[in-house]
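In: With the sequence up front, the predicted model follows.
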Amino acid sequence: MDSIFHEKQEGSLCAQHCLNNLLQGEYFTPVDLSSIAHQLDEEERMRMAEGGMASEEYRTFLQVREQSIYERLWQVISNALRVWGLEIILFNSREYQSLMINPINEKAFICNYKEHWFTIRKLGQQWFNLNSLLTGPELISDTYLALFLAQLQQEGYSIFVIRGNLPECEAEQILGFMRVQQQQRPRLIGEEAQMTLAQTEMGVGVEDEVVDEDEELRRALALSRQDIDVEDEEADLRRAIQLSMQGKGFPSSFGKTTSKEALQEHKSNQEAP
């Protein structure tokens, strides 16, 4: 898992994270994507201005340009990937669905819902959810991939298939020779932060856990010492009974004191001149 490049969410840079997680490297920065967006705006503005800056089409373009910035992010992503010879195809389009291609035979998908974009990519022989909102890559089995895509569609996501040769990466080389297992699924970054906050507010932390373990150890040792004292007392009682049976007598205080006290008194009498 360590070889997989995974950018976590920072601000509203999900388009950047989506692209970089797809390409498995720091290929794009906010400045790069802003430059692409500006270039697209200028190209469209020039096309609209061909009919005259006073035309209805041009005025409409100026009014909706700011309103459609998030809806046009797919154009920015599409143009960014075109540099690498990659193509975006709408997954649920009639043209693509007519091909009847099994999703596991693809290389990658880009998913979008409202303002959020994230990548699902195949590395080696396994699929991974590289959503920047997760604390790390999430392994997706081949049998679950189609169900996962269907679930995303039901939730309103638009899914795009990525076609073309993705750039080489370390994870692809390593996972091409081995398969990984994931013991614990990554959490959403928000959930992780909430858990940390809750633990802090409750005063639960690593130090507290160590204190609890030390307290439990002390209790265990105390119980152990009690058991030893009980065992010693029982042993003394057995020895006292044995001495009594041998006819050596036992002090008159027997029965009024504990067996340990009686034995000590008996020893003192034996040692007295």
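Out: Cool, the structure landed.

In: make it CA atoms for all contacts and neighbour counts henceforth
Out: Will do.

In: quick one: the helices in the stretch 151-273 of the chain?
Out: 170-175, 189-202, 206-245, 259-271 (DSSP state H, counting those that start in this stretch).

In: So for residue 7, which of those helices sits nearest?
Out: helix 189-202 (11.9 Å; CA to CA).

In: Residue 165 against residue 86, yeah?
Out: Yes. Contact criterion CA atoms under 8 Å: residue 165 and residue 86 qualify, at 6.9 Å.

In: And those two? Which one has more around it.
Out: Per other CA atoms under 10 Å, whichever of residue 165 and residue 86 has more neighbours is residue 86, with 15 against 11.

In: Please compare the first structure with the one that follows:
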Amino acid sequence: MSEPGVELVYHEKQRLELCAIHALNNIFQDKLFSKETADEICKRLAPDARINPHRSVLGTGNYDVNVIMAALQNYGFAAVWWDKRRSLEKLVLNKIHGFILNIPSSVMLGFVSLPIRRKHWIAVREVYGVYYNLDSKLKSPVRLGGENEIRKFLKEHMSEEPCEMLLVVQKDVEEDGTWWNVAV
């Protein structure tokens, strides 16, 4: 049985290598992006490439950060790369729409975990005053809690190697830098 309120949270589950698309849709809490829209972005980013460097050669997804950034720009948002040397305490959480993390992930063959690690995009964001882990590999969203819990969650993931984080902010917030509190 899922937690009360979690059924109101939009959550796409993993399909093929489409974690970047799932992360974007989970950040926006709506199905705005598809494999077709991501493939169009790939073509726009590398119009003359025979083998597109922004996705899997097999056509199963595995989109790179450039596709995520371009997709966000289409909706007036920006991705701010997070420098791990900075303190998470300086984040102005109410200016940040969500977080997209690129984390190491085990490769599964059925129920067997293979000794191979790949990169996987996950989304984390606040919905109705509560932060949720919206990883598409999860059966349902996982409630993280409030500001203290999200900072703890992010700190734990950022301490893992290799893990990268993008802050998803509105374009004007990126431009004026209000996602960052220099006074703290």
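Out: Arrived safely. What you see is a predicted model, and the numbers here were worked out from it, not measured in a lab.

In: returning to what we had before: what's the closest of the helices of the stretch 151-273 of the first structure to residue 41 of the first structure?
Out: Ranking these by proximity to residue 41 of the first structure (CA to CA) places helix 189-202 first, at 33.5 Å.

In: and that closest one, which stretch of the second structure?
Out: Per the alignment by TM-score structural alignment, helix 189-202 of the first structure matches no residues in the second structure.

In: Relative to the whole chain's centre, how far out is that helix?
Out: Taking CA atoms, centre = their mean, to the nearest Å, one finds helix 189-202 of the first structure lying 14 Å from the centre of the chain it belongs to.

In: Show me which positions of it end up buried.
Out: Residues of helix 189-202 of the first structure include none that count as buried (16 or more other CA atoms under 10 Å).

In: That helix to helix 206-245, inter-axis angle?
Out: 50 degrees (axes from the mean of the first three to the mean of the last three CA atoms, to 10 degrees).

In: Tell me which stretches of the second structure form helices.
Out: For the second structure, the helices defined by DSSP state H occupy 19-28, 35-45, 65-73, 147-158, 171-176.

In: among those helices, which is the most enclosed?
Out: Ranked by mean neighbour count under mean count of other CA atoms under 10 Å, the helices of the second structure are led by helix 19-28, which reaches a mean of 26.

In: on that earlier part again, TSV for the helices of the stretch 151-273 of the first structure, including distance to residue 77 of the first structure?
Out: Listed next are the helices of the stretch 151-273 of the first structure as TSV, based on distance: least, CA to CA, whole Å:
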stretch	distance to residue 77 of the first structure
helix 170-175	22
helix 189-202	24
helix 206-245	43
helix 259-271	86
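
In: how much space between the residue nearest the centre of the second structure and residue 25 of the second structure?
Out: Closest to where the C-alpha atoms of the second structure average out (CA atoms, centre = their mean) is residue 100, at 2.4 Å. Residue 100 of the second structure sits 11 Å away from residue 25 of the second structure, going by CA to CA, to the nearest Å.

In: Same question for residue 146 of the second structure.
Out: Residue 146 of the second structure sits 22 Å away from residue 25 of the second structure, going by CA to CA.

In: what's the answer for residue 41 of the second structure, then?
Out: Residue 41 of the second structure is 15 Å from residue 25 of the second structure, by CA to CA.

In: How about residue 133 of the second structure?
Out: Applying CA to CA, the value for residue 133 of the second structure to residue 25 of the second structure is 13 Å.

In: and the lengthiest strand in the second structure, what other elements does it pack with?
Out: Longest strand in the second structure, counting residues (DSSP state E): strand 112-127. In terms of contacts (3 or more CA pairs under 8 Å, 6 or more residues apart in numbering; DSSP states H and E), strand 112-127 of the second structure is packed against helix 19-28, strand 98-109, strand 130-133.

In: What are the buried residues along that strand?
Out: Within strand 112-127 of the second structure, the residues scored as buried using 16+ other CA under 10 Å are 119-127.

In: any idea how far stretch 113-126 of the first structure is from the chain center?
Out: How far stretch 113-126 of the first structure lies from its chain's middle: 15 Å, per CA atoms, centre = their mean.

In: List the neighbours of it that are in contact with it.
Out: Residues outside stretch 113-126 of the first structure that contact it (CA atoms under 8 Å, 6 or more residues apart in numbering) are 14-15, 17-19, 21-22, 70-71, 106-112, 127-132, 139-142, 156-158, 171-179.

In: Lovely, talk soon.
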